[in-house]
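> Got a sequence here, can you build the structure:
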Amino acid sequence: MTVTAHTRYESGLPPLGNLVDGQWRLAGEGFDVRNKYTDELIAELPEAPAETVTEAVRVLDRAARAELLTPADRATVLRRTAELLEERREAFATLMIDEVGFTRSDVDGEIDRAVVTLGLCAEEATRLTGRTASFASSPGQHHRLGFTVRVPLGVVCAITPFNSPLNTVLHKIGPALAGGNAVVLKPSGQTPLTAALLCATLLDAGLPPSLLALLHGVDARVGELLLAEPDIAFYSFTGSTKVGRAIQRGAGLRRTQLELGSIASTIVCADADLDRAVPRIANAGFRKAGQVCTSVQRLYVARSIVDEVTERMVTAATAMPSGDPRDPSVRVGPMISESAATRVSDWLAEARHGGAQVRCGGGRNQSVVEPTVLVEAQSGMRVVDQEVFGPVLTILPFDELTEAIDGANDTPFGLAAGIFTQDIDQALRAARSLRFGTVHLNEPSSSRADSMPFGGVKESGHGHEGPAYAIREVTEERLVTLNPADPG
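Prediction:
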């Protein structure tokens, strides 16, 4: 194919190809990357052919066995990548504003967090340790010594989503590289350019080219080819539960880390500090156009304060203008596609027809959906029972805390939840009873620090991100024993 770039973007685009052993390959059927607000063509990229996938994995497997970098070398590369990321902030920002639809505040948050993630990965590269093992309980073996070491798995495959095309990518490939693995990255076909610029930056920072491959694709084909490669030892995936199930089936006995679907809830008790709670909830519900797996979707509010919270949420939502993400005053940009925005609009129409009331927002202009606050919604409506993945927040009143906890738990998912209360007994009761991978006290469901363990339960997946935890996912523990001569 002939790889093309729109003239407006030519000077600022990363290499437009699949990356194998340091070479950018142009072979493959082309697909378009478009501006998510204007629908303007940014570039055409090649999907990775089957032979490119096979070659990439073969190169990576050979490099992984060669131990090309010491732990200190890995840390140096990751720190240098963080420095280059700061130097190239505007290039990354331009790409994410256009190919993802991020506003400037979304972009700055993504880049700031990515720098932190790289620093954390660099630290973990040099302090990955095992533990000692005891033989004292076995008669006649008390003189033996034992310890474990962590060793890399080999080739790690990272399959990443559109809604965090920089930091989520780094949460997968950063720990993998820090642990001594080689990595093949398959980014979202909707946001491949940010991933390409990141890969180019890693190479510029000194990463040996044979340790990193980038393979593009817009549908399941490239992912299926990667699942069929026996030399891949580990799969890390963020996306839908449906695709996660397919990856788990295809991986077989190989290890996986899966971050899947979510319906995130936050609870506001009668004694909550609303000056603190409401701004955090509004940001957590509407940033990145609500396209975050932990975005507040269900907001359970004590009935005694539901009117006040509703009015405050409406005020907060209307103070977040939506529209062109290049406009610095805009807080809520477009969704990833017009079809995604149309789906949300259809769900809102269905909810209205069923008796729900839109207190603010609800409008759609092509791919932009206004921040929306719903009341009077009921179980059975898709805005309540399915993952909206858009800027829609539904307020649900409760009388007893048990009612809110049971409601939040009543989904197949369990990624993150939040509760606002000044009562320590209520807080601990919620922490024990909410079946989620993370329960935030006096923070909303979408409240993540990059150093913390992050992962779900139930159909939200298994395994953890967070560099100190992810690096253990992508390494294996090996026991070494020593049996000295009996001194007696």
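> Every contact and neighbour count from this point should use C-alpha atoms.
Fine.
> In which helix or strand does the spatially most central residue of the chain reside?
Central residue of the chain (Cα atoms, centre = their mean): residue 168, 4.2 Å from the mean position. Assigned by DSSP states H and E, residue 168 belongs to helix 167-178.
> got the angle between the next helix or strand after that helix and helix 167-178?
Once the chain leaves helix 167-178, the next helix or strand it forms, by DSSP H and E, is strand 182-186. On the basis of axes from the mean of the first three to the mean of the last three Cα atoms, to 10 degrees, strand 182-186 is oriented at 160 degrees to helix 167-178.
> Here is the second sequence; please produce its structure so I can put it next to the first one:
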Amino acid sequence: MMQEEIQPLYIGGKWMKKNDTYPLYSPVDNSLLTNISAADEADVVQAIESAQRGFSALKQKSSLERSQILERVSSLLEADKEKWSNIICIEAGKPIRDARAELERTITTYKLAAEEAKRIHGDMIPMDAVAGGANRIGFTAKEPLGVVCAITPFNFPFNLVAHKVGPAIAAGNAIVLKPAEQTPLSAIRLTELLLEAGLPKEAIQLVTGSGKRVSKPMLEHYLVKKISFTGSVPVGKEIKAKAGLKKTTLELGSNSAVIIEPDSNIENVANRCVRAAFAYSGQVCISLQRIYVHHKVFEQFVDIFAKETKKLKQGLPQKETTDIGPMISPQAFARVDEWVNEAKADGAVVVTGGKGENNIYEPTVLIKVNPKAKVSCEEVFGPVVSIYPYEHLQEAIANVNDSSFGLHTGIFINDITKAFQAAKAIQSGGVLINEVPTFRLDHFPYGGVKESGYGREGVKYAVEEMLETKFYMINVNEEE
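Modelled structure (predicted):
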């Protein structure tokens, strides 16, 4: 990619390069990758008005036609997987093996969306089930909302976009897509693929740049019917405060935890937890951040976990052997380092890691951490894990729940009765029994409680939240 290139917006069915740009730097070495067109409020208003026209075109498409568009997107991604994986690797600094895994999930997500496009239906209402309803036929139909604004994060630049764009198209909505500032390249290429796949040219709009700069019309314009946002808690709260009656889905922060009972296979669980904690340097919404281990097996677990952590290879994300690559930015690196040092000053003990260089932070294992330390009670979004012992399962559950977040929680346990009791007591959008909280498949419901947000993704569930229910009734009583 040539440094002098300016990457365009896509608004009103046209690609347009702005004089106002911002530089996109590599997370690996901070070198200039390219320059990105910076949208302003006027651009967003134009995009929203154009998307409304695109919606009018898309809603004329049948369910089959929308499904076929999404199938073609999936096929186009499948045809050149290495190309798209390398874009993730370059702009997000994600290790290439993880980038390939994300691309495979993205292909699946669009396939799932294609299937859901053909499953949208209403219900028959038994009108005569109540007095006055005889000789009437009632039924519901599902209709698209209109314009959906999708605001996405940097950490899964293809797949988390797919979780908003795919369901929106399946439901018949037009999309205004605002990708993260650090990862616009994948969104630009995706827009090209959507158009190649046959999406009406105004049914997708792409605005890149600062969220603060472009958010006002997204939150306030009357034509926007839904906002789907994945990102930080403060921004999520601002969206909720300003969106008014617009539908919103907010997938926000987490400090995901796992509970490990003594009847578990400790070696196997420890190995799985290492991957759950440190994949993509912990920059995953459901990255494992807190581990609660029964005191009888605590030392054994910490020993195995630390040994396996030390085996992880740090390096350039393009290398096939790399497990731990760079943080997304020097600012992210500095924040993680600051939080670890704060925890150490408050009594935490570093088992391994605790430092870094060249924007790569070592996978870090802490014990004796104050539960109120930022590395425990806030979202680290970095390669840092705190491990705590506990005596009784109820104590562990209470510790898990003592959090402002509640996205995913894992528990390893062989007693099925206790497992279900624990799952019911845990305050979390998802409880995964005998699995790490970082586990996610793209068709199951995904979302949180408390400050982890509300609404659900997972293709079927996202489609449902992008539809309105309309009621129809026919009076067939000839005497009235």
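> Any idea what the TM-score comes out to?
Overlay of the two chains. TM-score (TM-score structural alignment, normalised by the length of the second structure): 0.97; 479 aligned residues with a Cα RMSD of 1.5 Å.
> re the thing from before, where does the helix holding residue 168 of the first structure end up in the second structure?
Alignment note (TM-score structural alignment): helix 167-178 of the first structure is matched to residues 159-170 of the second structure.
> Now that stretch: buried residues?
159, 160, 161, 162, 163, 164, 165, 166, 167, 168, 169, 170 (16 or more other Cα atoms under 10 Å).
> One more: stretch 60-75 of the second structure?
63, 65, 66, 67, 68, 69, 70, 71, 72, 73, 74, 75.
> do stretch 266-276 of the second structure as well
266, 269, 270, 271, 272, 273, 274, 275, 276.
> Residue 61 of the first structure reaches residue 152, doesn't it?
No. In this structure residue 61 of the first structure lies outside contact range of residue 152 using Cα atoms under 8 Å: 11.6 Å.
> before we move on, back to that, between the buried residues of stretch 159-170 of the second structure, which sits nearest residue 464 of the second structure?
Set against residue 464 of the second structure, the nearest of those by Cα to Cα is residue 167 (8.6 Å).
> which one is the closest one nearest to, not counting chain neighbours?
In space, and not counting its chain neighbours, residue 167 of the second structure is closest to residue 463: 4.8 Å by Cα to Cα, 6 or more residues apart in numbering.
> so what corresponds to residue 465 of the first structure in the second structure?
In the second structure, residue 465 of the first structure lands on residue 457 (TM-score structural alignment).
> Now stretch 80-93 of the first structure: buried residues?
Buried residues in stretch 80-93 of the first structure, counting neighbours by 16+ other Cα under 10 Å, are found at 80, 81, 82, 83, 84, 85, 86, 91, 92, 93.
> neighbours of the nearest residue to residue 401 of the second structure once chain neighbours are set aside, just the number please.
Excluding its sequence neighbours, the residue lying closest to residue 401 of the second structure (Cα to Cα, 6+ apart) is residue 427, at 5.8 Å. Each residue near residue 427 of the second structure was counted by other Cα atoms under 10 Å, and the total is 23.
> who touches residue 129 of the first structure in this structure?
Counting by Cα atoms under 8 Å, 6 or more residues apart in numbering, residue 129 of the first structure touches 148, 149, 150.
> Residue 121 of the first structure against residue 77, yeah?
No. Look at residue 121 of the first structure against residue 77 with Cα under 8 Å: they stay out of range, at 10.4 Å.
> The residue nearest to residue 167 of the second structure: what's it in contact with?
Residue 463 of the second structure neighbours (Cα under 8 Å, 6+ apart): 116, 167, 168, 170, 171.
> ditto for residue 468 of the second structure
Going by Cα under 8 Å, 6+ apart, residue 468 of the second structure touches 142, 143, 144, 145.
> That one should be in a strand, yeah?
Yes. Applying DSSP: H, G, I helix; E, B strand; the rest coil, one finds residue 468 of the second structure inside a strand.
> Quick one: map it onto the first structure.
By TM-score structural alignment, residue 468 of the second structure lines up with residue 476.
> Check residue 17 of the second structure too.
That one, residue 17 of the second structure, aligns with residue 26 by TM-score structural alignment.
> measure its match to residue 354 of the first structure for me?
Going from residue 26 of the first structure to residue 354 of the first structure by Cα to Cα, to the nearest Å gives 51 Å.
> and if you look at residue 481 of the first structure?
66 Å.
> Return the member of the contacts of residue 463 of the second structure nearest to residue 321 of the second structure.
For the contacts of residue 463 of the second structure, the nearest to residue 321 of the second structure is residue 167 (34.7 Å; Cα to Cα).
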